[in-house]
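S.K.: predicted model follows, preceded by the sequence.
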Amino acid sequence: MNADELTEILKKSGVLKTGKVVQVLNRSEQSNTARLSRLIVTYSKKAKGELPEALILKTYSGNDHGTSELELYTRIASAISEAPVPRCFLAEEVPGGGYRLLLEDFSETHKPLWEHRYTEKDAHRIAEAFARFHAAWWDSPLLSEVGNLPTKAVINHYAETVTPGIVPMCEAYGRETLSSLQLLDLAKTHFSQMKTRAKRGNLTVIHGDPNPGNLLSPRNETSGGRIFLIDRQPFDWNLTVWTGASDLTYTMIHWWEVEDRRELETILLDHYHAELLRHGVSPLYTRQDLQEDYRLSILQSLYVAVHWCIDPNEREKMAWLWNSQLTKTLVALRDWNLI
């Protein structure tokens, strides 16, 4: 992205009132799914406006995830007051598939939560981010425009996609656990329960992949107290409209250390529910309703590990990850008396 193009984008978005961009230094790196460029921006001497000194340009060239990430930073975020996502200055599809995003840069003030031991303050911040994100779309009549409603067909597709990984996962795990037959039966019952739950409302847009790398947390107390969500890139079989609780299970169950999850789970759920109500969700959605939704969603963490095991090459290559995810999920299932 050159200086003239960036000048036009920033003027259109309102952060560059007068003057222009005179230099753009591009520091690029390749992620698993996209090229990320940190743009260091220099402006003309008479430039006025917010004048961001650095921006993130994300270029995705595949077709696996559709336009969900574009929708996150535009349609979804626009409906959320003080949305917990980076500000977006450009969101466009590119010829041949893929898209470009020009985003606010938080790298100086925030960091992802990899290898992090969680505290009560973290639990509160995560609860606040998700409650704000979910509440704005709670039972919205526009949900079908930003995601797939969890119809019987959608849940069947979800089930049919992950089920083939159950038997090879159990065989490869090699430790005392449920037999594949028991797990297949458990999953069958669970998919039926999901279809029943989908009919009861209290659904919202979900992030779907809030792994530690997709949660940006303040580096210190001078960075502000908010967590930001990034990288919403679901596959075509993922649920995109579901219970808000499913984002919470995904965040905690198979990523956090078991001790952190046990200590902070209830604290996070309590605060999340209080924040939902503060942001306008009806009190008819009770704390017990949240508890039941969370309980239902725990088994979905199992399907994260299962999905890694469908393809033999992925199963072997990613064993370091799905083994850990499966072990933590099995502990949670026992903690909640689900197995």
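M.R.: Thanks, I have it. Residues are numbered from 1 along each chain as shown.

S.K.: from here on, just use CA atoms for contacts and neighbour counts.
M.R.: Noted.

S.K.: now do the strands in the stretch 51-200 of the chain.
M.R.: Listed in chain order, the strands of the stretch 51-200 of the chain (DSSP state E, counting those that start in this stretch) span 54-60, 88-93, 99-104, 110-112.

S.K.: may I see the ones you listed organised as TSV, with distance to residue 131 added?
M.R.: Putting the strands of the stretch 51-200 of the chain into TSV (distance: least, Cα to Cα, whole Å) gives the following:
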stretch	distance to residue 131
strand 54-60	26
strand 88-93	21
strand 99-104	22
strand 110-112	19
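
S.K.: can I get those strands in JSON lines including mean neighbour count and distance to residue 326?
M.R.: Below are the strands of the stretch 51-200 of the chain laid out as JSON lines (neighbours: other Cα atoms under 10 Å; distance: least, Cα to Cα, whole Å):
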{"stretch": "strand 54-60", "mean neighbour count": "21", "distance to residue 326": "30"}
{"stretch": "strand 88-93", "mean neighbour count": "18", "distance to residue 326": "36"}
{"stretch": "strand 99-104", "mean neighbour count": "20", "distance to residue 326": "33"}
{"stretch": "strand 110-112", "mean neighbour count": "19", "distance to residue 326": "22"}
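
S.K.: please compare the first structure with the one that follows:
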Amino acid sequence: MLKLMSYAESATPAWLTEVLTREQKITEGQVASIKKKAVYKTPVTFITNLQITYSDDARGELPKTLIFKIKKRNQELQTGEKELLFYRHLSPMLHQTQKIRCYDAYMDVEKGISHLLLEDLSLTHSHPELPIHPPIKHCIEAVRILASFHAECWNRSELLQKVERMAGNRTQRLFLTKQYEQLEQQVHAFFAALGDRLLPERKAYLQEALSAGPYLFAPRWEKGPVTMVHGDAHFWNFLYPREEEEGIRPALIDWEYFDVGIGAMELAYTIGLWWFPTQRRYYEKSLLQVYHETLLEHGVNDYSFAQCEDDYRLGLTANLFMPAWHWSNGERAELWWHHLERCTAAYEDWNCREWLEREGIVSGT
């Protein structure tokens, strides 16, 4: 943490003047001073708000505040670098997707630290407190934003090839397709660690999904359609408008886990993994309809609602592996233990076992 905090001192008036001049925000004058206020701290991430004053002769579109996000690089988990790659190379190719503007993205390889200089939307947007989800009107708008992002990237081969190259080798797509043995090892280690704390019926669901996986996931990726996915698009990775004003919409943040994927599978992650069953059952079907309608509105063709539902079930099945994934990465138990209950409840509610039987992937009992 001290290393990250000390790195924040590299945000000097001279440096910021250079960046904002390059980005055509400052046309005359310079940054006079910067006041830093820490807004988020973890052992691997430090985010500070930069409150900026300018020289009297400064001219241009002068932002009063910016966000300086500092991340520690973890080569094993491949974090601290991907979001930088997103803003450098992929964000400029996404013209319709609601995201925040990045003014500078840099990796200090020697120190193992990256930084992003981002626009500050705190005056116009708010961020919900985990685990309380935002009002349903904001959830609907977030689903629309997610669907429009997926639609913009739908089967765009040049973009998706670039995404695949930059996504790294620790992604859900690879674990579900080309690295399935590693996934199996993770799940079995998870079984051993939990012992009798994992109820037999829950364990049976995971074993069932694990057996079905080789016949389920890779064929779907190969068949298409595919798109770019955010990779961690829960409702707390959106910023929401404080007021209903024309042109102000939710924005996706934290692009650390982007990849090539199946759009409705990501929605299953958004809803099926993170919402408790009662809330999910009340809103889920209508949100899935909003998602599919938005895809069609943004030009996606030959993708029926029935296909969308099947991909959603595919995502609910993949969600079963997320608790083991989080556990193996050393995430806190309060995260993955709740995920375990939520994802198995969604698997039950959507009759995923019966769906696998209809698809001929598992045999009936």
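M.R.: Yep, it's here. Not measured: the values here are computed from a predicted model.

S.K.: so after superposing, what's the score?
M.R.: These two chains, once laid on top of each other, score a TM-score of 0.87 by TM-score structural alignment, normalised by the length of structure 1; 330 aligned residues with a Cα RMSD of 2.7 Å.

S.K.: between the strands of the stretch 51-200 of structure 1, which gets nearest to residue 313 of structure 1?
M.R.: Nearest to residue 313 of structure 1, of all these, is strand 54-60, at 24.2 Å by Cα to Cα.

S.K.: so how far does that closest one sit from its counterpart in structure 2?
M.R.: With the two structures superposed, strand 54-60 of structure 1 lies on average 1.1 Å from its match in structure 2, counting by mean Cα distance after the TM-score superposition for structure 1.

S.K.: helices or strands next to that strand in the packing?
M.R.: Under the contact criterion of 3 or more Cα pairs under 8 Å, 6 or more residues apart in numbering; DSSP states H and E, strand 54-60 of structure 1 touches strand 35-43, strand 99-104.

S.K.: the last one aligns to what range in structure 2?
M.R.: Equivalent residues of strand 99-104 of structure 1 are located at 114-119 in structure 2, counting by TM-score structural alignment.

S.K.: show me how far that stretch is from its chain's centre.
M.R.: Its chain's average C-alpha position is 17 Å from that of stretch 114-119 of structure 2, according to Cα atoms, centre = their mean, to the nearest Å.

S.K.: the stretch 251-365 of structure 2: strands as residue ranges?
M.R.: Taking DSSP E, counting those that start in this stretch as the criterion, the stretch 251-365 of structure 2 carries its strands at 251-252, 259-261.

S.K.: hang on, the earlier thing: of the helices and strands packed on strand 54-60 of structure 1, which is nearest residue 314 of structure 1?
M.R.: strand 35-43 (22.4 Å).

S.K.: figure out how far the next helix or strand after the closest one is from the centre of its chain.
M.R.: The first helix or strand that comes after strand 35-43 of structure 1 along the chain, using DSSP states H and E, is strand 48-49. Here strand 48-49 of structure 1 is found 33 Å from its chain centre; the criterion is Cα atoms, centre = their mean.

S.K.: map residue 151 of structure 2 onto structure 1.
M.R.: In structure 1, residue 151 of structure 2 lands on residue 135 (TM-score structural alignment).

S.K.: is that match in contact with residue 276, as I believe?
M.R.: Yes: contact status for residue 135 of structure 1 versus residue 276: in contact at 5.8 Å, counting by Cα atoms under 8 Å.

S.K.: map residue 186 of structure 1 onto structure 2.
M.R.: By TM-score structural alignment, residue 186 of structure 1 lines up with residue 209.

S.K.: nearest residue to its match other than its sequence neighbours?
M.R.: Closest residue to residue 209 of structure 2 apart from its sequence neighbours, by Cα to Cα, 6 or more residues apart in numbering: residue 317 at 6.4 Å.

S.K.: the closest residue to residue 62 of structure 2 other than its chain neighbours - how many residues pack around it?
M.R.: Take residue 62 of structure 2 and drop its neighbours on the chain: the residue closest to it by Cα to Cα, 6+ apart is residue 25, 5.9 Å away. Other residues lying near residue 25 of structure 2 total 16 when counted by other Cα atoms under 10 Å.

S.K.: how close does residue 25 of structure 2 sit to residue 182 of structure 2?
M.R.: Note on residue 25 of structure 2: its distance to residue 182 of structure 2, by Cα to Cα, to the nearest Å, is 48 Å.

S.K.: ok, residue 15 of structure 2 next?
M.R.: Taking Cα to Cα as the measure, residue 15 of structure 2 falls 44 Å from residue 182 of structure 2.

S.K.: same deal with residue 201 of structure 2?
M.R.: The value you get for residue 201 of structure 2 to residue 182 of structure 2, if Cα to Cα is used, is 23 Å.

S.K.: higher neighbour count, these two?
M.R.: Between residue 201 of structure 2 and residue 182, residue 182 has the larger neighbour count (other Cα under 10 Å), namely 13 against 10.

S.K.: ok, the more buried one touching residue 172?
M.R.: No: counting by Cα under 8 Å, residue 182 of structure 2 does not reach residue 172; the two are 11.5 Å apart.

S.K.: alignment lookup: the residue nearest to residue 209 of structure 2 to structure 1.
M.R.: Matched to structure 1 by TM-score structural alignment, residue 317 of structure 2 sits across from residue 299.

S.K.: what count of nearby residues applies to its match?
M.R.: For residue 299 of structure 1, the tally of surrounding residues (other Cα under 10 Å) stands at 23.

S.K.: hang on, it packs against residue 332?
M.R.: No: judged on Cα under 8 Å, residue 299 of structure 1 makes no contact with residue 332 at a distance of 9.0 Å.

S.K.: re the thing from before, now for the strands of the stretch 51-200 of structure 1, which one comes closest to residue 31 of structure 1?
M.R.: strand 54-60 (9.7 Å).
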